[in-house]
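S.K.: dropping a prediction and its sequence here:
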Amino acid sequence: MVARIIKHILNFLALLLVLPAWVMVVLEKKLGLGIRVYLFWAQFLAQVPGILGSFLRRAFYWLVLPQVSWNCEIGFGTFFSRPWGIIEKGVYIGPYCIIGQAILREGSLIASRVSIPSGRRQHRRDPTGKILPAEHGSFETIEIGPHAWIGEGAIVMAKIGARATVAAGAVVTRPVPDDCVVGGNPAHILRRKTFKA
């Protein structure tokens, strides 16, 4: 009981500390100035160490993103590269992850150094072959299913099903079905699991 009260107080204090950052991000959005201010604060807060950083990151994303549970962990060095995402209850995101537009379902575990870009088509080429800036690309929302586990250093560019496991270092370019283990580059199904209810 006392631990819950202390946690609520710390969450409230973290909200107060990140409130100026949130106000700047809201103004940037209302004025149509892009996401540079958002990225400054996301990257700055990613570098705050220890428990303080954990509380500040969670509070910032709770204010900025559409839905963030207070029962989640966002590791040191981790940030969302776009101001859109959903983090459900019990989600763990390890250190040094870069996440684009993503829905992280309940209980999903994201190991360290995982990249979840916003799909496979963020940069396009013009008719002469030059690479166009990201604003000309196509951003997708990547969903990580409930209780899925994404291994160290994986790159995920497609939906991951419920209770699926992505091996360390895998590169996921196609949707992964529920209850599968995938690995490799490009990732392929290594085996299917059966879980008892």
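M.R.: Cool, the structure landed.
S.K.: CA atoms for contacts and neighbours, from now on please.
M.R.: Noted.
S.K.: in this protein, which helix is the longest?
M.R.: Identified as the longest helix of the chain according to DSSP state H is helix 2-30.
S.K.: residues of it that come out buried?
M.R.: Within helix 2-30, the residues that count as buried by 16 or more other C-alpha atoms under 10 Å are 10-11, 14-15, 18, 21-22, 25-26, 28.
S.K.: and it, what does it pack against?
M.R.: In terms of contacts (3 or more C-alpha pairs under 8 Å, 6 or more residues apart in numbering; DSSP states H and E), helix 2-30 is packed against helix 36-46, helix 50-64.
S.K.: surely residue 161 meets residue 179?
M.R.: Yes: here residue 161 reaches residue 179: they are 7.0 Å apart, a contact under C-alpha atoms under 8 Å.
S.K.: ok, structure two:
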Amino acid sequence: MSEKEKMLRGEFYNSRDEELIKVYHKARNLLDIFNNCKSNEMVKRGKTLENLLGFKGKGVWIEKPFYCDYGENIYIGENTFINFNCTLLDCNKIKIGKNGLIGPNVQIYTASHPLDSYERVGNIENGGPYRTYANPVSIGDNVWIGGNSCILPGVTIGDNCVIGAGSVVTKSIPDNCVVAGNPCKVIKSIGGKND
């Protein structure tokens, strides 16, 4: 099994693997192009994102600067907007539904490490890097994530949710909720036409 396959299965993997480093460099080059595009270079920006991301739905708009690890593990549904300075660590799949609003400085992480320091760095003695694994993140349709929020590995956010600015999402959130805080908690359910 390749290191990339291990990574996508949520197993410990070597992040310095040759195949992963190639994907990393490809993503960095595309990010450099995207982040240096002029605002009116819409075709160039769009093509660059299509080459970077696993899927980019129609009407997706991403402000620069934008950062990610590999890009190819990011899937974004139609009409989703990602504001300035967002970071998506896509060591596993990040799926974002349609009609999303993602505020500035939002961070979405899939990568993690063992809590025990010996387990985390013990692999260095055997010539490998620190131990890393990654769990996917899934964000439903019509979700608004307020600025400076952080979504942690393995989290699923249901459809029609609002994540308050500055929230740290440590656990999955059901459909139709407003959540906020660190760690975030459900504030109320929503879903009526007048919410």
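M.R.: Structure's in. What do you need? Predicted model, so just to flag it, every value in this text is computed and none were measured.
S.K.: drop the TM-score for these two in here.
M.R.: With the length set by TM-score structural alignment, normalised by the length of structure 2, the two chains reach a TM-score of 0.73; 164 aligned residues with a C-alpha RMSD of 2.6 Å.
S.K.: sorry, back to before: now render the helices and strands packed on helix 2-30 of structure 1 as TSV, adding distance to residue 114 of structure 1.
M.R.: Listed next are those as TSV, based on distance: least, C-alpha to C-alpha, whole Å:
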stretch	distance to residue 114 of structure 1
helix 36-46	15
helix 50-64	17
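S.K.: out of the ones you listed, nearest to residue 124 of structure 1?
M.R.: Nearest to residue 124 of structure 1, of all the helices and strands packed on helix 2-30 of structure 1, is helix 36-46, at 21.2 Å by C-alpha to C-alpha.
S.K.: residue 25 of structure 1 and residue 136 of structure 1, how far apart?
M.R.: Here the criterion is C-alpha to C-alpha, to the nearest Å. By it, residue 25 of structure 1 lies 22 Å from residue 136 of structure 1.
S.K.: pick out the residue nearest the middle of structure 1.
M.R.: The structure's structure 1 has its C-alpha centroid closest to residue 99; by C-alpha atoms, centre = their mean the separation is 3.9 Å.
S.K.: map it across to structure 2 for me.
M.R.: Alignment note (TM-score structural alignment): residue 99 of structure 1 maps to residue 88 of structure 2.
S.K.: pretty sure that match sits against residue 73.
M.R.: No: under the criterion of C-alpha under 8 Å, residue 88 of structure 2 is not in contact with residue 73, lying 9.8 Å apart.
S.K.: average distance between the strand or helix carrying residue 120 of structure 2 and structure 1?
M.R.: Using DSSP states H and E, residue 120 of structure 2 sits in helix 117-121. Here the mean offset of helix 117-121 of structure 2 against structure 1 after fitting is 4.7 Å, by mean C-alpha distance after the TM-score superposition for structure 1.
S.K.: which ones are touching the match of residue 99 of structure 1?
M.R.: Applying C-alpha atoms under 8 Å, 6 or more residues apart in numbering to residue 88 of structure 2 gives the contacts 67-69, 94, 107-109.
S.K.: so which of these comes closest to residue 55 of structure 2?
M.R.: Closest to residue 55 of structure 2 out of the contacts of residue 88 of structure 2 is residue 94 (10.5 Å), distances taken as C-alpha to C-alpha.
S.K.: next up, the contacts around the closest one.
M.R.: Applying C-alpha under 8 Å, 6+ apart, we find residue 94 of structure 2 in contact with 73-75, 88, 110, 136-139.
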